[in-house]
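Enquirer: Next come a sequence and a model predicted from it.
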Amino acid sequence: MAAILHPIRALEHVVSEYRDYLQTEFRAKDANLRAALEQELDAQGFLAQEPFYQAHRPFVDGSNWRDLPIEPALARVMEERTQQPCGYLHQTAAIDELLSDSARPVVVTTGTGSGKTESFLLPVIQNAFEDSAMFPKSGLTAILIYPMNALANDQKLRIEDYLTEAGFGNIKVEQYDRSTSQKTRQEMRANPPHILLTNYMMLEYLLVRPADRENIFANHRCRYLVLDEVHSYRGILGSNIALLTRRLKAHLERARQDWNPNPPATERLKRFPTLVPVGTSATIKSFAEDGLSREEVIRLRDEAVQEFFGTLTGAERESIVVMGEELKSVDVPSEAVYPSPANPVDIRGLDFADTASIEQALAELAGTPGASLEQAARSYKLLWDLNDWLIRRPMSISQIVEAVRESVAERAGGSVEELTREVEAALTVGAALPDGTPGALRLRAHRFLRGGWKFHRCVNPDCGRLYPMGEERCGDCGHQTAPLYLCRNCGADYLAFMGDPDNEPLRPRPETSDQPEWMIYEPDRFNLPVIVDDDDDDDDSGNVAPPRRGQQRVPAQIRGRQVRMGSFDPTSLQFSNDPTDYRMQVTLAPARTRCLCCGGTAGSRSVLTPVALGTSAAVKVIGEGLVETLAAANVGKEGHDGKERLLVFSDSRQDAAHQARFVIFASRYDRMRRRLVELLESRGVLRIQEAVEALSELAVNHHDNPYVPEDTGWLPDDTRDRIAVWEEAPLLDELAVNAGYRGTLFNLGLVGVRYNRLDEYVHARGENLAGTLAIHLGELEYLCRVVLDEMRTRGALSRPMLQYHPAHIACPQHFQRAEWERRMKLPQGYPLTPQREVVANMDAALLPSGIKHHNVWRRPGVGGRGPSVERIIRHLQDRLGGTTQLNPQIAEDVLSFLRDGSFVTAAELFGFRDRAHLLQVNSEVIRLELLSEQQRVHCEVCGDVRTGAPVHAPCPRCHGLMVTWDDAVVAQNRHVRRIRNREAIPLVAKEHTAQITTADRAEVEENFKAPSEVSPVNMLACSPTLEMGIDVGGLDAVVMRNVPPRPDNYAQRGGRAGRRSRVGIVLGYARSTPHDQYFYDKPREMIAGEVPAPAVSLGNRDVLIRHLYAIVLGSAEPGLAGRMIDYVGPQGEMKHEAVNALIEGVTAQVGHAVEVARQAWGADVLSRANLTDDDLRALLAALPDRIRFVFDATARQVIELRQALEHYTQTLERRHAGTRAADLVARILGIPTDQRTNQQDADDRSAGYPLRRFAEFGLLPGYEFPSEPAALRLLG
């Protein structure tokens, strides 16, 4: 049996991966708390909502391509592209209508992937072909308006492909947007194209700019005005578009027609065609459809679409033809029945690759033992009902069960549980049936996954139930809940409260509150008695005896507030200092900076943190689960190119860019970890340099390092260096720079760091030092190992990449190729005297700028907790029973001992300009090795991982002991399993948003479509740029990083999945926003993918006035110039002659503007805004003063900005403010700053472009919010 993507099993795998990730990140120390999470994960709706299923929608066939009124060559192109002799009914009906002599306005409202584009493209191309054959003169025959440039880009390429394949080389198609060059614009003015693609903003400019409005529309034969994705025009945008299309129609009627003004009668309809508006839309529904017949539903939908489109375009509502989707009916075989009783089938062990297994399961479900696959399918009525129901709308299993109970007499009395099992089995088996099997289900599966976790826990210790989204009261026992926090080190749990514990009950504290906090901790649950120390943790002098084994001392104060011990009543939330008053014995910590269980801290940050899953990380996990399940399904699939592809949608460009960067960053580290483990398995112990060389070799072999050239036959030294630093950066991050991250190879317990022959050296030379410390040689070895670890993980490692500040002139150039997002770029080390002798501490002022040092012992008179090496030595000496006579000399002796053995070395470090020598761990003694179960130890309390530490040795961080770390426990971590998984497929992401250039987007799309041997890119993180109609090839899955704004957005994004295979997976990640959580709770409303017809108002006076001003400004001679510098000089002086000329030109066109407004909008529109002709003239009479105000405000702004510029010029002070002011003046006035002196117009996105400036001041239509903060300040 051929491989098949089974969407139900695929969803199960993805949710399982997400579950594993949540369990890995939920690092609770308390077994009961972990069990509470396990219990909730199994609850319906906790981790994910129930899935919805939607069957492939087979549209009714229409006419043969060859029978349509299009050229045979174009019909042949369609046959080849669709691999079908005919189109869908909605396509061919629209084509027939639009190419008839009496064509009426058409709206095609169908689902994603239904071929809406061809419904208007073929008439547009056919009409252009006929025009080019009839008339030698260039001129517009169709204007296609798109809501975004990326969609127009894609459509232009598609049109050009059609023209090329059909041999229509004489048809000219052009796109006019911000990226269109001045040369192309001039060519279009001289010779307008047959087909013009643009967006509504640029159409506005075309109607106002003098050169464009006169020339591009001259001698047009424009028959079609196409509004693609018309459902997106709603609200104020819809009002603007409605007035704009009417102005366009009026302008076309008035455009210059000085070529062939009197054609023969046979050509007249072609020379002066009637403009036909055409719209495409997502599936539109009427507001109320429940209980209505199909005919009534269609009638109401058509009326709603006619009302909307008529309002939008000015077309007569009754004349508008609405083309909805017509679905093929499901022909149920006569022998299909519901077996009675239902036959239970265990689907858990079903083998989808085994046809016999599928056949047997279906025969059991159908009650036809021994029947063939086809016989069983034809006999099982539920399979056919599922096809019928799921074709019409997405349904969840619970909805299907309800439909069965209501409509199937044989199942009316069945229990919900029995019906659920039957429906699940029928869906699972039906989706596994081979292609061609009668009744086979080809499903698109939808599911929402919960994100934005805000864990609360019931305060009742007898209950302790977890709640995922901050629910304030427990549904089981009625007690309140409180925010749950875990220690980042040990996983001990706390509940967050606020209030005065002496005078009032405590209250759960939201994370966003600025009230003083109390973190409730129950020490008895961890069998670790708390001993209160008299010192504040912010002033650890080191003179107090450190904690003994098995006991955790905590300071009397944290952050200046007292630590409280007593009891707590979970019902009243009252605290008492008497531990016997209430049944819960607790400790109140007044801050989150120190854990009362392990004593851990996180510097100035909180060590107690809420359980939070980053959106980008969660989406990456979901994506990994998807590509792996897709790969398993596509093994051996005919025609599959070996690459699994995934789209990840975000609402904003920033979120999409962040998601792409995160995946790129995280996947790079995943790759390093996986490969280093493989290398250590095959080669054994490695030095750091050996590891870097081996990683570089693998990178060359796999061609997956950005600096590996295509031809690897000879690699120059500089190329090898670039490859090596790119490979070394993530390894150094885990070894030395970001070693505290929980997911490093070393903290996961997979790889250990050994200091070569340290044990031999200590036993050979360490007797004197051991005697000074009063410890055994084995204990001295352990102490030395811990000190080396501490130095290394603070960045003091003698690798060249850790010895240069990037700004130093001697920093090797190839280091810049590391693409290393280091948190700390300063080289770091431990103190040395100018004579390079070991010293316990030094003053930072003695070091050159750009170099950081860490003292090993506190400087005299300095407070605080003391350097980490000092704290470790004091702590271990106490735990090991060594000398208590500790002083800076002890630390110097330890480091000198390690230096004598070459374990640390005096390294030359390079700062911003100068250099210095500091002590670093000698990288040559480091050995990397895989850890066996016997070698792997960690602290029983805080989880600190130490390679080579003796079992039951004291933890250097806390009061715990080092214990073995079983393989079984380590393997529970999802990160470990993925590192060890040789079949894991990495995500290779690219950004696809409007932020990147058109050329880069095209390259990204080609790499995404290309097979894996050509490009590994398998994930696009995209904004709504890819939502509308853009073809990026066949793919099976889509992830939404947030729940989209509307159902039509969801349908268009989700519709990318399974367009070609007819099987797809759509996953939505619901963040913590109210919008996302609303639709997580009500997924049906979003997944339906249908929207009511948008509401558009024509009575908005402000919008209409702006369009009125656009008419008069577009008619004025001279019209608006291309740059503000033409009206305001660089000193802020007004150019009165130019301003007066513009105002005179506007004043002269008042009568014309009123006439055009009346023609464009008619009494119907004007009356809605309560505007008469006199009102229009009065508004136009006020325009000159408003124009002067715009130029006045601009001049004032330039004068104010020049003050900062002149201050800098005169004093050479505040250089940044001066240069920024100069740049702003240039932008405001449209002065080119990049030597493009031939640029006649300013960038039309900036305030230096008069049309944009006028829109910001309310004088021209504003299709988007003002982007220039300077203008907002002036208006405010």
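Expert: Happy to help now that I have it.
Enquirer: From here on, just use CA atoms for contacts and neighbour counts.
Expert: OK.
Enquirer: need the helices for the stretch 151-300 of the chain, in chain order.
Expert: 182-190, 200-208, 210-215, 235-254, 265-271, 294-313 (DSSP state H, counting those that start in this stretch).
Enquirer: got it, and the stretch 651-800 of the chain?
Expert: 653-683, 688-702, 717-732, 758-765, 767-773, 777-793.
Enquirer: The longest one: which residues count as buried?
Expert: To tie it back to what came earlier, the one meant is helix 653-683. 653, 655-670, 672-680 (16 or more other CA atoms under 10 Å).
Enquirer: cool, and the second one?
Expert: With burial defined by 16+ other CA under 10 Å, the residues of helix 688-702 counted as buried are 688-689, 691-700.
Enquirer: just the shortest one next, same as before
Expert: Neighbour-count burial for helix 767-773, with 16+ other CA under 10 Å as criterion, is recorded at 769-770, 773.
Enquirer: and which of the residues you listed is nearest to residue 239?
Expert: Nearest to residue 239 among these is residue 773, at 83.5 Å by CA to CA.
Enquirer: For residue 790, see how far away that closest one is.
Expert: 19 Å (CA to CA, to the nearest Å).
Enquirer: Which member of the buried residues of helix 688-702 is positioned nearest residue 1274?
Expert: Set against residue 1274, the nearest of these by CA to CA is residue 699 (55.4 Å).
Enquirer: Distance of the residue nearest to that closest one when sequence neighbours are not counted relative to residue 1178?
Expert: Excluding its sequence neighbours, the residue lying closest to residue 699 (CA to CA, 6 or more residues apart in numbering) is residue 705, at 5.5 Å. Counting by CA to CA, the gap from residue 705 to residue 1178 is 68 Å.
Enquirer: Looking at the two, which one has more neighbours?
Expert: residue 705 (18 against 12; other CA atoms under 10 Å).
Enquirer: surely the more buried one meets residue 698?
Expert: No. If you go by CA atoms under 8 Å, residue 705 and residue 698 don't touch, sitting 9.3 Å apart.
Enquirer: how about residue 314, what does it touch?
Expert: 242, 245-246 (CA atoms under 8 Å, 6 or more residues apart in numbering).
Enquirer: how about the strands in the stretch 1051-1200 of the chain?
Expert: Assigned by DSSP state E, counting those that start in this stretch, the strands in the stretch 1051-1200 of the chain fall at 1064-1070, 1091-1092.
Enquirer: Export those strands as CSV, with columns for mean neighbour count.
Expert: Listed next are these as CSV, based on neighbours: other CA atoms under 10 Å:
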stretch, mean neighbour count
strand 1064-1070, 27
strand 1091-1092, 20
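Enquirer: this is the comparison structure:
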Amino acid sequence: MPLNPIVYTEKIVRSFLKYQLSAYPLADPGLNQQMREQLSLDSVGDTPLLQGPYFSLSKAFLEGAKVSQLVDEKILHPHLVNLIPPNVHYVYGHQEEAIRAIHDKKTTLVSTGTGSGKTECFLYPIISHCLNLRDQNAPAGISAVLVYPMNALAEDQLDRLRSLLAGSNIPFAMYVGKTPETELLVAGHRMPANSSNADYIATLAKFRSEGRSDSVHPAEEVCSREMMRTPGKQPRILLTNVKQLELLLTRRQDVELFSDARLDFLVFDEAHTFSGIQGAETACLIRRLRTFCGKASTHTTCIATSATIVDQNEPNAARNFASRFFGVHSTSVVTVHEKYQKETWSRTIVPQPPARESVAELLKQTLAGLESTDVQSAVAQSYAALTGSTLAVSPNTSGGWQESLYDALQSNQIAANIATALHNPRKLSNLMSDLELTSGRHVSEEEMLVYLALGAVAIKNNRPLMRPVAHAFIRGISGGVVSFPQGNTPKVWLTSADELTKLQDNAKVWKPRLFTCTTCGQHYFLTFLKDFDFSAKAPQGGQLSDQGSHYWEALDETNGGRRVVLLDKLVSQDEEQTESQPRTAPVSFCRHCGTGHPPGTSLCCGCGSSSEQVRLFAVRTSDKQPGYLSSCISCGARGKNMGRRFREPMRELRATHVSDVHVLAQDMIQHADRKRLLLFTDNRQDAAFQAGWMKDHARRFRLRNLMADAIHGREVGIGEIANHISERLDANDVLSRVLIPEVWRYVFKEGTGGQHADERLHFLRVQVLREITLASNQQIGLEPWGRILVRYEKISSSAPVIQHWAKRLKLSPDELKVGIDALLDLLRRRRMLTDPLAPIFSHYWD
């Protein structure tokens, strides 16, 4: 069943909100409950972190010619029928137009939306041409060069070529920066010569079922640079990027790659990225390539694809672009865009009464049912509750319940009105009023979502009745703040103070920033005051008012305001104990302007407000780090110096983009049908940082997973865990290169006489030692998660030494053992231990 965007969006958003709640734990029950309500976990559509979702319905593309018809017309090779998926009997109208234009050697620009089959527009005629060359026993040489702006897109195309060309005897290759130089460096599984497409598919399925991520290379894939350069071994289809293509034409060792190249086709994907200087340089590169291969502009068929480059109202602009870019005459350029089928709803539209039960509950049941094992029963129940009618499955329909649902919804008034309203992206809140007018009754957001979810699984002739497209803009917490509407009780806002000021009519509200201890969850507030100092016994500094009392005026940090850490109460103590805490001092704050006063002040010296002031406690800081929390007052967790920066034991309720993106990406991959995801950033630096951060964290969690598998409910030693993982990695070079690249860089595996295995085992032992010596306040790890329990050899209640000292200390042996274990745990988590094989925590002094 295809991915349901309604279910998918709801899952991703809900999981992300749960992550936000767990990432910033608040121990105070009241604040924690406020945060849950602000995040709106029960109704994810109401959360302030989500903009949208915006929904539209993707239109069905117009059917073109049947594949068999194109074969009969000799436009496609007969064998292509066996390569195209069996459920594809015809191509879309725009695909047919592009295929015919490319067959006629016309320069073609394909501008269709995502998921419209742009790739098939050029891939089918190129493969067809290569099959003809194979039948003619044509000499080796590159026939088609496919250029992509990103390696990720080229790799995605490579996977598609593997599944299409395995067993076809058509060589293909990808030449990018990480392409191995020699055959010895090629990682993954190589299929034997003369293996079939079925052999490739079976091997790939076997590897994936075993959880192996190894690449499976068909015999037709040319994997190394040295093989691509070998005369007679050049690929027919070459995937690359602009930078590598320029290098191929520059370096002497790569000349053989383009010797005897036919250069029948030249394809540029995402052509809109080749604009400005880059476009001009690429246009020169195209001319250099043709000149190098000795081909005229009329010989090479040029193709460009993009979702935005063709303007239907101004097609000449695209033709002129192609003329300049490819160096061809504009009259020979064909522009292709989508062609849609006309929507056909039933002539008899049946008005629908409101749903019989709670629509919000029905939405939950429907989304859960679509993920259950018995989807048919769940859909039938949801349809009956939604419409009051029974979904009758006709025995004459070949599509079963999905076709029956299609026919039933096609005559449904609400479904028809929704389809009409969603021709363009609409936010649900703006859509409801239109539906109410066209339907003659109130239609809730939940009811509309149920219709969209059911419409997505109503399929007839391989065509869903509705193809919902969801666009959601989600962000992390931009900066948690609190306000004090009444008394001393804080109100949590998951929006920064600046954003909150724009949203509220009354901007004159004091909004200190909210922090939480990373160990115990004790909450703190942060504000900035003029000339405030609390490093002695009592707060000092400030200004003198006309009445003779002193005060500390609110002053922004950018204007020289001094940092002040505050709290209203300690979650681990009662109110009296908080009052007597030696590291705090009471300070009264104006709830409007944030000016600080001595306790008991009734009139604000900053803004003149006579409102009751907020009584909080300022936290004393040290002279070395004024204004910074040196240790948590509740649990004692200490801050530490990180180079020139001091890291407090508390963190602000503010999202970290790199971790938020990582969590979103993991969830999207987990629930997606195709496990491939592209992330886009504003610049290369952000992309490099995001990729490195995600790769490093994914590696840590994968190593933890291997450690947990090595233990698996039995008692094992550190060496046994390292040996188990080492054996796993020895049998899987691809996984080994990903998880322990340091070892591979230090010593190669082949021809080193076992040195690689020794270094690998040492490296893994160090990783196990790092895992079992995590600090006691660390929340991420096998021990904090309860996946492992560390026991100490020879420390048991029956040991003679335990029995002896238990009698002398008048303790039971079990009590003494627990105490010794606790002491050893404390020392271990402080990394006060030695390991004879990996003494990484040992220090020696002369």
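Expert: Right, received. Where do you want to start? Quantities reported herein were computed from a predicted structural model and do not represent experimental measurements.
Enquirer: Would you format the strands of the stretch 1051-1200 of the first structure as CSV with distance to residue 603 of the first structure included?
Expert: Listed next are those as CSV, based on distance: least, CA to CA, whole Å:
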stretch, distance to residue 603 of the first structure
strand 1064-1070, 33
strand 1091-1092, 52
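Enquirer: Can you list the residue ranges for strands in the stretch 501-650 of the second structure?
Expert: 513-517, 523-529, 532-533, 540-541, 543-544, 550-551, 562-567, 584-589, 596-597, 614-619, 640-642, 645-647, 650-652.
Enquirer: Out of the ones you listed, which is the most enclosed?
Expert: strand 596-597 (a mean of 28; mean count of other CA atoms under 10 Å).
Enquirer: In the first structure, which residues correspond to that strand?
Expert: Aligned by TM-score structural alignment, strand 596-597 of the second structure corresponds to residues 575-576 of the first structure.
Enquirer: once aligned to the second structure, how far is the matching stretch on average?
Expert: When the second structure is overlaid, stretch 575-576 of the first structure sits 1.8 Å from its aligned residues on average, using mean CA distance after the TM-score superposition for the first structure.
Enquirer: And the helices in the stretch 1101-1250 of the first structure, which stretches?
Expert: 1101-1115, 1136-1148, 1150-1168, 1173-1181, 1183-1211, 1215-1229, 1250-1256.
Enquirer: Any chance of JSON lines for these, columns distance to residue 38 of the first structure?
Expert: JSON lines is the format used below for these (distance: least, CA to CA, whole Å):
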{"stretch": "helix 1101-1115", "distance to residue 38 of the first structure": "56"}
{"stretch": "helix 1136-1148", "distance to residue 38 of the first structure": "73"}
{"stretch": "helix 1150-1168", "distance to residue 38 of the first structure": "61"}
{"stretch": "helix 1173-1181", "distance to residue 38 of the first structure": "68"}
{"stretch": "helix 1183-1211", "distance to residue 38 of the first structure": "62"}
{"stretch": "helix 1215-1229", "distance to residue 38 of the first structure": "56"}
{"stretch": "helix 1250-1256", "distance to residue 38 of the first structure": "55"}
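Enquirer: hang on, residue 460 of the first structure is in a strand, isn't it?
Expert: No. Counting by DSSP: H, G, I helix; E, B strand; the rest coil, residue 460 of the first structure is not found in a strand; it is coil.
Enquirer: measure the residue nearest to it when sequence neighbours are not counted to residue 454 of the first structure for me?
Expert: Of all residues not flanking residue 460 of the first structure in the chain, residue 570 sits nearest, at 5.5 Å (CA to CA, 6+ apart). Applying CA to CA, the value for residue 570 of the first structure to residue 454 of the first structure is 21 Å.
Enquirer: Same check on residue 621 of the first structure?
Expert: As judged by CA to CA, residue 621 of the first structure and residue 454 of the first structure stand 19 Å apart.
Enquirer: Can you check which of the strands of the stretch 501-650 of the second structure gets nearest to residue 224 of the second structure?
Expert: Here strand 640-642 is closest among the strands of the stretch 501-650 of the second structure (CA to CA), at 44.3 Å.
Enquirer: what's the closest one in contact with?
Expert: So strand 640-642 of the second structure is contacted by 630, 646-648 (CA under 8 Å, 6+ apart).
Enquirer: try 6 Å
Expert: 646-647 (CA atoms under 6 Å, 6 or more residues apart in numbering).
Enquirer: where's it relative to the chain centroid, distance-wise?
Expert: Here strand 640-642 of the second structure is found 31 Å from its chain centre; the criterion is CA atoms, centre = their mean, to the nearest Å.
Enquirer: and stretch 91-105 of the first structure, how far apart are its ends?
Expert: Using CA to CA, the distance between the terminal residues of stretch 91-105 of the first structure is 14 Å.
Enquirer: Next, the buried residues of that stretch.
Expert: Those would be 91-99, 103-105, for stretch 91-105 of the first structure by 16+ other CA under 10 Å.
Enquirer: I figured residue 589 of the second structure hits residue 618, correct?
Expert: No. Applying CA atoms under 6 Å as the test, residue 589 of the second structure and residue 618 come out as separate, 10.8 Å apart.
Enquirer: Which strand or helix spans the residue nearest the centre of the second structure?
Expert: Centroid-nearest residue in the second structure, with CA atoms, centre = their mean: residue 665, separated by 1.1 Å. Following DSSP states H and E, one finds residue 665 of the second structure within helix 657-671.
Enquirer: Mean per-residue distance, that helix versus the first structure.
Expert: Helix 657-671 of the second structure sits 5.5 Å off on average (mean CA distance after the TM-score superposition for the first structure).
Enquirer: So for that helix, what gets flagged as buried?
Expert: For helix 657-671 of the second structure, by 16+ other CA under 10 Å, it's 660-665, 667-668.
Enquirer: hmm, who's touching it?
Expert: Contacts of helix 657-671 of the second structure (CA under 6 Å, 6+ apart): 675, 690.
Enquirer: Residue 420 of the first structure maps to what in the second structure?
Expert: Looks like residue 420 of the first structure aligns to residue 445 there (TM-score structural alignment).
Enquirer: And the closest residue to its match other than its chain neighbours, how far from residue 449 of the second structure?
Expert: Nearest residue to residue 445 of the second structure, sequence neighbours excluded (CA to CA, 6+ apart): residue 428, at 6.4 Å. Per CA to CA, residue 428 of the second structure is found 9 Å from residue 449 of the second structure.
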